[in-house]
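S.K.: below is the sequence, then the predicted model.
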Amino acid sequence: MKRISLFSTIVSIGLICFFVLPLILFHATMFETGAALIGFYVYVCGIITAVGGIYFASEFLKVEKIIFDIESLPLLETDEAVEGVPFAGEGIIEPENGKILKSPYTNTPCVYFHSIKEKYERQGQSGCWKIVENIASFVPFYIKDKRGKLKVDLANLDNDFSGYIISIKRNIPDPKNSEIDCDAVLKHAPYPLSRDVFSFLTPSSYRVSEFVLRPGTKVFVCGMVSRRNGNLVLHEDEKWPLIISKKSRDQYVREFYRGENLIYLSHFFAAAGFTISLLAINYAIKLKPIHLLILLLFGNLFILGSIGFTIYNRIVALRNRALNALSNIHGELKRRADLIPAIVEIIKGYVKHESEIQKIIAESREKIIFSSELKREKEPIISSLVAVIENYPELKASENFQSLMKTLVDTEERIAYSREFYNRTVRKYNTLIQQIPFSLVAKILRFKEMEFIRIAKE
């Protein structure tokens, strides 16, 4: 996926303007004077600036939506993967049945490699590198954690951070944005790799690059889960790209938010581009100063005024994300409420006093409490249930009880993450509508601060 930031946007627009210059110079005979040529070039650069700012902002919003969905998922253990449901988790790479690949140039043990050979070809007084070999391959592997493992399918992989196109098995449909974070074991190394001392006196006409994913690498993964041949498999989906990253989930998500300010600054790119283009074209059409001033004034007022719509959409988007996170909490609390009766039924066969059962039921009744202050909470726990387990150790021998308890613990962790994610989103929303000019739009349209939540007993 694209990592779009303000810096990368400025650099990209600058490079496009730079490469447009030779094309315009090639048609220099079309212009009567050098000043006309320069004026046309400035006009084109203004258009590029305006369109480029809007384009990169729209691309950022597309990527941000995917990243927000990834961020909203709680990290699960592999045995919690469910068919037809997106999965996010962490684990290590384990080859299926111990089968591994050896990369062609460095002979590195791996489950995936991408090897590229390039040849330098002269064209007149200059030259360029051309790809003569581009090979990518993988073997089946798992993501393994302390509770199990989940198979991964790399088909339709789009990016391995090599900078080269991946020639790999592709299925239809073929969504974009799937990526794998590989180790660069070679990067533009002279080929052959073993050269005698005299060969270094003359540059090699070949170079190679190689990227691998090694067994045992700790990774964060995200994707859709399906059942294939009786096994659960993590793969890409139309809505969920397959992500395999050596970064933690928080680190991975954070690098995409660096371009957030571009959403608003795109209007200034558009205004700057409009102003530059209008001033440049005025060299040819010779508008009256008053007419030029009116066009500049109203054009920029319209462009900068449209930032109000962007601010409104941003506020609504953050509020809706918080509400979506809240609905996830309600879902997990319902899941928790459904588990408790099943656990209680098993416990009834062991405990001696009905009061112990009633205490567990009472403690398990929790609800969402809204608060204007964000309070640090301990991990949710049903203390009376823990006491029963300690007082009746024979409960631990029950497989049904252990299975239900594991599900309950997983649910508690999901509630804790969903609560923390909701509060984090609310904090971001509240901070936004307190800042100028967002506070002006929020006040006019009556957007109010949202309350934080905590989970407490009824």
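M.R.: That came in fine, so what should we check first?
S.K.: CA atoms for contacts and neighbours, from now on please.
M.R.: Will do.
S.K.: please name the residues that touch Glu377.
M.R.: Arg454 (Cα atoms under 8 Å, 6 or more residues apart in numbering).
S.K.: how much space separates it from Ala456?
M.R.: According to Cα to Cα, to the nearest Å, Glu377 and Ala456 sit 10 Å apart.
S.K.: in addition, the following structure is provided for comparison:
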Amino acid sequence: MIIKQILVGEIMDILLIILIVIIIVIILAIVALYNGLVTARNKVKNAWAQIDVQLNRRADLIPNLVETVKGYAGHEKTVFEDVTVARAGLMNANGVKEISDANNQLSNTLKTLFAVAENYPELKANENFKELQDQLAQSEDKIAYSRQFYNDTVLMYNNKCQTFPSSIFANMFGFKEADFFEVAGEARSVPKVEF
């Protein structure tokens, strides 16, 4: 009888230890899932900050570019106004969707500005204009890279928010999916090439 009580006591102790280990493993898994979601969300915020830096860099170049072109093409007033309005729209935009739309608008107006510049050979030869154009091209490349990095980061974060079991904790702790930085519809179309 005493041996039976000792065996039952030892079995209960072993079961208690197993239960404690299972609880600790579950708690560690929850902590790991939560920390993974927080880390992914912070990566999205960091990637967005990098896009913001590049958009601001480009926006800072635009007034100099406009002033340089104005010196040669002063009568193209509507183009300059459109670029200025689009730049202001980008600077005042908030949120991924609104900034993405404002960025697309600014890109379209810059295309118009460069089309105007094509009509002035002496402007295209101007060193200041060339340097500004090169800096703007570099900014566009950095924006494209930053946008790709941001979208890749958003994809990883959204996958964590949508896949099991992290989706349970994402919903429980209020993690929301992030928006992708998208290009304008006309940028997706295939350009028509004619010879």
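M.R.: Yep, that arrived. Remember, predicted model here, so these are calculated numbers, not experimental data.
S.K.: what TM-score do the two superposed chains give?
M.R.: Here the superposed chains carry a TM-score of 0.74, computed using TM-score structural alignment, normalised by the length of structure 2; 163 aligned residues with a Cα RMSD of 2.2 Å.
S.K.: and the helices in structure 1?
M.R.: Along structure 1, counting by DSSP state H, helices occupy 6-26, 34-72, 249-254, 262-285, 289-305, 307-347, 354-364, 383-391, 399-433, 438-444.
S.K.: closest one to Leu101 of structure 1 among those helices?
M.R.: Leu101 of structure 1 lies closest to helix 249-254 among the helices of structure 1, at 27.1 Å (Cα to Cα).
S.K.: between the helices of structure 1, which one is closest to Ser371 of structure 1.
M.R.: Nearest to Ser371 of structure 1, of the helices of structure 1 and by Cα to Cα, is helix 399-433 at 10.5 Å.
S.K.: tell me the gap between that closest one and the middle of its chain.
M.R.: Centre-to-centre, helix 399-433 of structure 1 and its host chain are 20 Å apart (Cα atoms, centre = their mean, to the nearest Å).
S.K.: packing partners of it?
M.R.: With contacts taken as 3 or more Cα pairs under 8 Å, 6 or more residues apart in numbering; DSSP states H and E, helix 399-433 of structure 1 sits against helix 307-347, helix 438-444, strand 452-457.
S.K.: in space, what's closest to the equivalent of Leu404 of structure 1 over in structure 2 - neighbours in sequence excluded?
M.R.: Here Leu404 of structure 1 is matched to Leu132 in structure 2, going by TM-score structural alignment. Setting aside the residues directly before and after it, Leu132 of structure 2 is nearest to Leu65 in space (Cα to Cα, 6 or more residues apart in numbering), at 6.2 Å.
S.K.: so how far is Leu110 of structure 2 from the one you found?
M.R.: Taking Cα to Cα as the measure, Leu65 of structure 2 falls 10 Å from Leu110 of structure 2.
S.K.: who are the contact partners of Glu118 of structure 1?
M.R.: Listed by Cα under 8 Å, 6+ apart, the contact partners of Glu118 of structure 1 are 129-133, 206-208.
S.K.: drop anything exposed from those.
M.R.: When those are checked for burial by 16 or more other Cα atoms under 10 Å, the buried set is 206-208.
S.K.: closest to Phe18 of structure 1 out of the residues you listed?
M.R.: Arg207 (28.3 Å).
S.K.: so that closest one touches Leu186, yeah?
M.R.: No - using Cα atoms under 8 Å, Arg207 of structure 1 makes no contact with Leu186, being 9.6 Å away.
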